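J.: sequence-free structure coming up:
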């Protein structure tokens, strides 16, 4: 919602849980947001056949992982499209990435071609990706020419920018 209020042509959002799509559209309509395109899909290093997404009674526990909670908590199993992240980025040509993908950042972000991105806001999940995963995210960003920007980073949410505003000591 915040990103959609900026002067941008479109914001593309990718949501795995198909049960949230209607709610997201309603939220946007109630807030006068018309420039967001919501995709019911998962971005991955390579496209594949649709995968199972486990919708749980506890919505926050829904995931691609069948394990992790009591099996009786699974409300439904939905098929979700898996898109190639680089092909998708080449098509939509984003200038900024905002990413909260619950631990998949260590696998997906190193595979991304960052051409055209001026900034990235990433929520890290060190409890799942560990120090090697955190390092993989930072190394991918740095290799792409994006530097850690501490002014906008906070705790597990880290910001990377291609260039910084002038800083005076």
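T.: Nice, I can see it. The structure displayed is predicted, hence computed values, not measured ones.
J.: Could you use CA atoms for every contact and neighbour count after this?
T.: Fine.
J.: Where do the helices of the chain begin and end?
T.: Shown for the chain, the helices assigned by DSSP state H span residues 21-30, 85-92, 105-108, 126-143.
J.: looking at those helices, which is closest to residue 42?
T.: Residue 42 sits nearest to helix 85-92 of all these, at 8.6 Å, using Cα to Cα.
J.: all strands of the chain, in order?
T.: Under the criterion DSSP state E, the chain carries strands at the ranges 11-14, 36-39, 41-44, 48-56, 74-84, 96-99, 119-123, 147-148, 157-161.
J.: Pasting the second one now:
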């Protein structure tokens, strides 16, 4: 029988045998992507067109899609989690999300080996990251083509290290906010430096008010001075 519960205001209809014990514990304890959910709520605004890379089981997708008049296009390289994400969105009566199985990169399309792990949030393009249960070949799509076709203005990603390559090569024309999780255990501080440098070249600035630890936001820097809010220090 399917267990159904709420996390971060999202109805999640899954059973313990559909995810690993580690992920099940994070879900039932409320720890699952708690920081991401809080920050994404602050990031997304009414009317945004959002491209999400790394749908997982659709919890963060559903948080994004709950903002009024938002459209979301969400991709994941793991076909199994895409099916779970679709179920979660349906359970929350969200009809403004389009899920797709696929790998989104910057540059020409091609085929890539994707390593699926029992803790799905560890699945990645990196074989050396740890033991895996399956390897699939997945075609890639160009991120800038999707951004242009869908009029994307917000990019949200948790792609287990692949953000370094993507942000180093993508143009991101039309995007004004980027949310991502850094993975220094995969590319070190040098990789973080590369990401910040690439975003600086595209006129993005680190947004301290909407970032926390490894979960960070870059915003287009238009030079405006912000009003001081003491609550931002809490």
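T.: Done, it's in. Every value quoted in this text rests on a predicted model; they were computed, and no experiment measured them.
J.: ok so, going back, can I get the strands of structure 1 in JSON lines with mean neighbour count and distance to residue 66 of structure 1?
T.: Formatted as JSON lines, the strands of structure 1 follow (neighbours: other Cα atoms under 10 Å; distance: least, Cα to Cα, whole Å):
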{"stretch": "strand 11-14", "mean neighbour count": "16", "distance to residue 66 of structure 1": "20"}
{"stretch": "strand 36-39", "mean neighbour count": "15", "distance to residue 66 of structure 1": "22"}
{"stretch": "strand 41-44", "mean neighbour count": "20", "distance to residue 66 of structure 1": "16"}
{"stretch": "strand 48-56", "mean neighbour count": "17", "distance to residue 66 of structure 1": "6"}
{"stretch": "strand 74-84", "mean neighbour count": "17", "distance to residue 66 of structure 1": "8"}
{"stretch": "strand 96-99", "mean neighbour count": "16", "distance to residue 66 of structure 1": "22"}
{"stretch": "strand 119-123", "mean neighbour count": "21", "distance to residue 66 of structure 1": "23"}
{"stretch": "strand 147-148", "mean neighbour count": "20", "distance to residue 66 of structure 1": "34"}
{"stretch": "strand 157-161", "mean neighbour count": "20", "distance to residue 66 of structure 1": "27"}
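J.: can I get the ones you listed in TSV with distance to residue 134 of structure 1?
T.: Shown next, in TSV, are those (distance: least, Cα to Cα, whole Å):
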stretch	distance to residue 134 of structure 1
strand 11-14	22
strand 36-39	27
strand 41-44	18
strand 48-56	25
strand 74-84	22
strand 96-99	14
strand 119-123	10
strand 147-148	13
strand 157-161	11
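J.: Tell me which of these approaches residue 169 of structure 1 most closely.
T.: Proximity to residue 169 of structure 1, assessed across these by Cα to Cα, is greatest for strand 147-148 (18.2 Å).
J.: Please tell me which residues of structure 2 that closest one aligns onto.
T.: The aligned range for strand 147-148 of structure 1 in structure 2 is 205-206, by TM-score structural alignment.
J.: Please identify the residue in structure 1 that aligns with residue 177 of structure 2.
T.: Counting by TM-score structural alignment, residue 177 of structure 2 lines up with residue 119 in structure 1.
J.: check contacts around the closest residue to that match other than its chain neighbours.
T.: Spatial nearest neighbour of residue 119 of structure 1, excluding adjacent residues (Cα to Cα, 6 or more residues apart in numbering): residue 161 at 4.3 Å. By Cα atoms under 8 Å, 6 or more residues apart in numbering, the residues touching residue 161 of structure 1 are 118-120, 146-149.
J.: Pick out whichever of those sits closest to residue 30 of structure 1.
T.: Within the contacts of residue 161 of structure 1, the smallest distance to residue 30 of structure 1 is 27.4 Å, found for residue 120 (Cα to Cα).
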